[in-house]
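Q: 3D model of this:
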Amino acid sequence: MNGAFQYFMNNQDEVIALTLQHIQLVGLATVIAILIGVPIGIYLTTNDAVADVVLQIAAIIMTIPSIALFGLMIPVLSVINQGIGFLPALIALILYSQLPIIRNTYVAVQNVDPNMRDAAKGIGMSSWERIRMVEIPIALPVIMAGVRNAVVLSIGIGAIAAFIGAGGLGVLIDQGISRYNRDMIVVGAVGVSLLAIIADTLLGILQRVLTPKGMNINA
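A: Purely as a prediction, here's the structure:
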């Protein structure tokens, strides 16, 4: 570990730059995944048949090894000269993030107390107002739990994305393997782990803040 610490001290600028690349990739993927997954999860509560199909597809995507998924996208995105690099990594992380976000949104909204829905209807709320002002606020802590899972997953998979030129902390692992440099591998692996722990902790705090009083959400 002393060698890894020394490597970090001697290459702080590079490690910080790669960390910021990793955060940028995961952050953008998470935002897009939320914008896609949450509306889908809400819609699925209105159609159980479609919900089963969509959740099965999302689960199947999760079982595809990341390297294989990157490989499948290379010929497709090569049409626009984006076969390797940031874009295929971004698309892969968005796809992998869908299952926890869609599933948690679907379950959370579906399990909103029917009496709350009836009360909202009783005071004349439209369907959109009921979703926006009643169902989503109640479901938000569980949705956030799905986002936490998606972020931690994306941080780990994001390290593998370095093998297709997407940058990030995985570059240290990739180069460390190529150069037989254990210190680079350790710094990259520890960096990814710390990033995942920090992100999960911060999102956990946000989840507790967003939890309505009287609800006990442990995730």
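Q: hey, let's count contacts and neighbours off CA atoms from now on
A: Will do.
Q: you'd agree Val142 is up against Tyr106?
A: No. The criterion here is Cα atoms under 8 Å, and Val142 misses it with Tyr106 at 9.8 Å.
Q: determine the longest helix present in the chain.
A: Counting residues, the longest helix found in the chain (DSSP state H) is helix 12-44.
Q: ok, and for that one, which residues are buried?
A: 15, 18-19, 21-23, 25-27, 29-30, 32-34, 36-38, 40-44 (16 or more other Cα atoms under 10 Å).
Q: next helix or strand past it?
A: helix 48-63 (DSSP states H and E).
Q: can you name the next helix or strand after that following helix?
A: Next along the chain after helix 48-63, with elements defined by DSSP H and E, is helix 66-77.
Q: in that next one, what's buried?
A: Neighbour-count burial for helix 66-77, counted by 16+ other Cα under 10 Å, picks out 66, 69-70, 73-74.
Q: and for comparison, fold this next one:
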Amino acid sequence: MTFLDELGRFLGSENVREQLGRNLLEHCYLALLPLVLGVVLAIGAGWLGRGRRRMRGALFVVGNVLYTIPSLALFLVIPGIIGTKITSSVNVVLALTIYTTALLVRPVLDALDNVPAHVVASATALGYRPARRFLAVELPLAVPVLAAGVRVASVSNISLVSVGALIGTGGLGVLFTDGFQRTYFAPIVVGIVLTVLLALVVDVLLVALRRVLTPWDRTAPTRAEVTAA
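A: So this is what the prediction gives:
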């Protein structure tokens, strides 16, 4: 039997296709919920570190330390700390939220640093209080730089969710463990393809969201670009 025959037989099962759909949805949940939570926490950390040198340095150190912890070790340690079952999806969500926050702290601070000082000064002169100025002026102007970091974090999360299959959680990682255990390459290849496609789709959606949030950052196409199109 060739590999294509094996792949066709694997995908030809209705039960397998239904399971693939469930695994894909669970993978999205386990990857994207921590992304949203991590972005919110990283923005909060950026608010704390903005203009505070010592706080900024401490955030960098903590973020670097947390991000160097192996993901599998963190998946195993969290249940002992919060009392969940080792196979609970909460462990993966919490671990990836920690990783996302640690990964985005520096991009958030860099993005806020790129906000023009004269714009911040103008908002202050108009009577904006610090919290309102941050949410209404600084944060929106930081989106173009911050978006690049969020795109990296999304790919990282989609990849790391697969590791959770080693402790019994779902997602597309189940296809890898199943294939390795049975020396069956079809689910492994399908898992890789679906993971890559999911990462590409999420990346495209994040680019579209960035364009929606920053309409002022769009540039009109030049005559050369129009001609080339």
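Q: identify the residue of structure 2 aligned to Pro137 of structure 1.
A: Alignment note (TM-score structural alignment): Pro137 of structure 1 maps to Pro140 of structure 2.
Q: residues contacting that match?
A: Contacts for Pro140 of structure 2 (Cα atoms under 8 Å, 6 or more residues apart in numbering) come out as 213-214.
Q: run the last query once more with 10 Å
A: 112, 115, 134, 146, 213-214 (Cα atoms under 10 Å, 6 or more residues apart in numbering).
Q: one more: Ala199 of structure 1?
A: 23, 148, 151-152, 155, 193, 205.
Q: got it, and Pro79 of structure 2?
A: When contacts are counted by Cα under 10 Å, 6+ apart, Pro79 of structure 2 touches 85-88, 90-92.
Q: counterpart of Glu14 of structure 1 in structure 2?
A: By TM-score structural alignment, Glu14 of structure 1 lines up with Gln19.
Q: same question, Ile185 of structure 1
A: Using TM-score structural alignment, Ile185 of structure 1 lines up with Ile188 in structure 2.
Q: please apply the same query to Ile40 of structure 1.
A: That one, Ile40 of structure 1, aligns with Ala45 by TM-score structural alignment.
Q: distance check, its match against Val189 of structure 2.
A: 39 Å (Cα to Cα, to the nearest Å).
Q: now Leu41 of structure 2
A: 35 Å.
Q: again with Ile82 of structure 2
A: Distance from Ile82 of structure 2 to Val189 of structure 2, by Cα to Cα: 35 Å.
Q: also Ser159 of structure 2?
A: Ser159 of structure 2 is 15 Å from Val189 of structure 2, by Cα to Cα.
Q: who has more neighbours, those two?
A: More crowded of Ser159 of structure 2 and Val189, by other Cα atoms under 10 Å: Ser159, with 18 against 15.
Q: residues touching Leu206 of structure 1, list them.
A: 141, 144, 200.
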